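> coordinates only, sequence not included:
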């Protein structure tokens, strides 16, 4: 039974009702020695507590898109592949542009919470070796005959950790919110792409980085997924037509990828993120001071700026005080043209309810930055 499916939630709710009724019906009717009666009553109470906790967990998990599968929850799944050392640029010397196209096969999703039009494929990265699902939503203009010769801009969307690739379409309802805005011409017709980021089977966050021998997450996101999308759909492969966005740990990843790879992304969106990987203690990139420095978007941007090579990238950073705002002001303090940083101060909790409200503003901003 699926962890995120309605059947599991209904089953858990039914068991909770049973757990509530059992003590009322049987408490005074139990027979036998006092020890047996006492033990049975304790078991009934434990059953009630466990089912109550389960219902709350399932409801919270479904609302926030934390764990997609039982393997993710239990730490028994591994999507990393062999994780060869791919060098500084993450390509291992391979040039995808010289390889034949390999369009992926997509099927419609069956999860009604994700709305209409979302499709999914299982992708094995040709360079990263990572294998996982990738969700795609096409804008309403995609099948319009007037756009048959157009290549569309793309936004790659990353969840937090733990987090499901479904969350942007489920909890944040990005496609439901953007469809009318795209139809009205208030937002550009972006292709939306959400790949799996929970890649390791030991409950460790990859930090969206390449770690030889562990996982090549950066290559998976910024090379393999990009190439698959441009091979399969009428999607532009120009850096000027691509953006990457995320929330929480995914926000950190988005900012770092945008700063480190202006040759792949024109813009990055960070919602309640952090610069220092130590903000996510479970991340591989937080293991040593060297890794923390190498994967800190603030330090990456400062280094490039100090060297007289500020990247041509635009960053949108939002967060509350102590929850992403300071990360944005730090990035802005070292940014020089052509780098631009927009910082938005928020109030509210660190949660999907806040990030969901930002979707229209974020995509209006992206419409000004990407595809121009």
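All right, it came through fine. As the structure is a prediction and not an experimental result, all values here were calculated from the model.

> contacts and neighbour counts: CA atoms only from here.
Noted.

> so residue 59 makes contact with residue 10?
No. Counting by CA atoms under 8 Å, residue 59 sits too far from residue 10 to count as a contact (10.5 Å).

> residue 183 - how many residues pack around it?
14 (other CA atoms under 10 Å).

> I'd assumed residue 142 was in contact with it.
No. Residue 183 is not in contact with residue 142 according to CA under 8 Å; the separation is 11.2 Å.

> for the nearest residue to residue 69 once chain neighbours are set aside, what are its contacts?
Leaving aside its chain neighbours, residue 69 sits nearest to residue 3 (5.6 Å; criterion: CA to CA, 6 or more residues apart in numbering). For residue 3, the contact set (CA atoms under 8 Å, 6 or more residues apart in numbering) comprises 58, 67, 68, 69, 70.

> one more to weigh against that first structure:
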């Protein structure tokens, strides 16, 4: 039974209810002062509390998409390692392998040419040798005859850490929001490539080329654009792509746009951090390489490297976000470069959660689309 399934949540709630009822029913029998009665009371209370904790944990995980499976939760997920598949004949397989397709819910239709399509795919990096799952949203116009020779702008959409790519579809509603914006004339039809920044789970690589480890930045800067353009009618013009993410994904989006402006003409960080942390989930990302460590620090980049020709957007909240002061400081630092363009969304209040990001996503998608429209 899957960690994110409704059956698991229902079973956990049922266990909690039965334990509560059992505790109330058996409490008179356990009211004595001998060790058996005391042990029984402690056991029932502990079991009930654990069941309630499990209910809350599973419900929160379903709402925010922290972990996709039991293996992901336990840190034993290894099936998406660093591998490259090859055909039996010896030639390299295609960089994008289609797994399944689905419709965009809430669009009032099931035909791709009217409601668009979501494709679950596996993407293989030819240079980084990283393989990772992703969801690709193709707008309705992609399937319409009058657009069959047209290329489309591309936005890479990143979750936070640990996060799940599916949450970008089901919880943050990126495809549905993009489709509504296109219908309202506020956004160009755009391909969305939605995935986790954690392309070598369970490690949090912070989109860094780890020495002797996952070459995550190379994957996002070179392999992913090459793979998408080889399989889809994605824009190939310099700086013609955009990238957006929340939390860790927001940091990655800003860093990739700053490091690779020839690829990403616009980058948006929703509640981002501004440098890579060092903790048990990341390990030692830099292996003593000071230059690599400096490059992963956006403050250092702004102070010591030429300002990139790209557009950045950052979001935060006056109440509820711990990065509010850092975000204001980052805006001021970018403004001082007189080359990199900076915009922001600052809410009066909003926590580090999906509800806050859903309030920011429509304006963010419109902003990125506008920055890429003239390229």
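Perfect, thanks for sending it. Quick caveat, the model's predicted, so the values are computed rather than measured.

> just the contacts of residue 3 of structure 1 now: which is nearest residue 333 of structure 1?
residue 67 (36.0 Å; CA to CA).

> for the closest one, helix, strand, or coil?
Three-state call for residue 67 of structure 1 (DSSP: H, G, I helix; E, B strand; the rest coil): coil.

> mean deviation of the longest helix seen in structure 2 from structure 1?
The longest helix of structure 2 (DSSP state H) is helix 35-64. Once fitted to structure 1, helix 35-64 of structure 2 is off its aligned match by 1.6 Å on average (mean CA distance after the TM-score superposition for structure 1).

> for my notes, confirm the residue nearest to residue 69 of structure 1 occurs in a helix.
No. Read with three-state DSSP, residue 3 of structure 1 is coil and lies in no helix.

> residue in structure 2 paired with it?
In structure 2, residue 3 of structure 1 lines up with residue 3, judged by TM-score structural alignment.

> where does stretch 263-271 of structure 1 end up in structure 2?
Taking TM-score structural alignment, stretch 263-271 of structure 1 hits residues 262-270 over in structure 2.

> residue 285 of structure 1 contacts residue 277, doesn't it?
Yes. Between residue 285 of structure 1 and residue 277 there is a contact under CA under 8 Å: 6.0 Å.

> what's the overlap in contacts for these two?
What both residue 285 of structure 1 and residue 277 touch, as defined by CA under 8 Å, 6+ apart, is the set 207, 292, 295.

> burial count for residue 333 of structure 1?
Neighbourhood size, residue 333 of structure 1 [other CA under 10 Å]: 11.

> residue 198 of structure 2 versus the match of residue 3 of structure 1, what's the distance?
Per CA to CA, to the nearest Å, residue 3 of structure 2 is found 19 Å from residue 198 of structure 2.

> hey, where'd the strands end up in the stretch 51-200 of structure 2?
Here the stretch 51-200 of structure 2 has its strands, by DSSP state E, counting those that start in this stretch, at 96-102, 117-124, 131-138, 154-158, 191-195.

> just send those strands back as a markdown table, with distance to residue 63 of structure 2 and mean neighbour count too.
Formatted as a markdown table, those follow (distance: least, CA to CA, whole Å; neighbours: other CA atoms under 10 Å):
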| stretch | distance to residue 63 of structure 2 | mean neighbour count |
| --- | --- | --- |
| strand 96-102 | 21 | 14 |
| strand 117-124 | 21 | 21 |
| strand 131-138 | 19 | 24 |
| strand 154-158 | 17 | 26 |
| strand 191-195 | 18 | 25 |
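
> residue 373 of structure 2: which of those strands is closest?
Per CA to CA, nearest to residue 373 of structure 2 of those: strand 154-158, 11.0 Å.

> and that closest one, what other elements does it pack with?
helix 165-170, strand 191-195, strand 241-246, helix 248-259 (3 or more CA pairs under 8 Å, 6 or more residues apart in numbering; DSSP states H and E).
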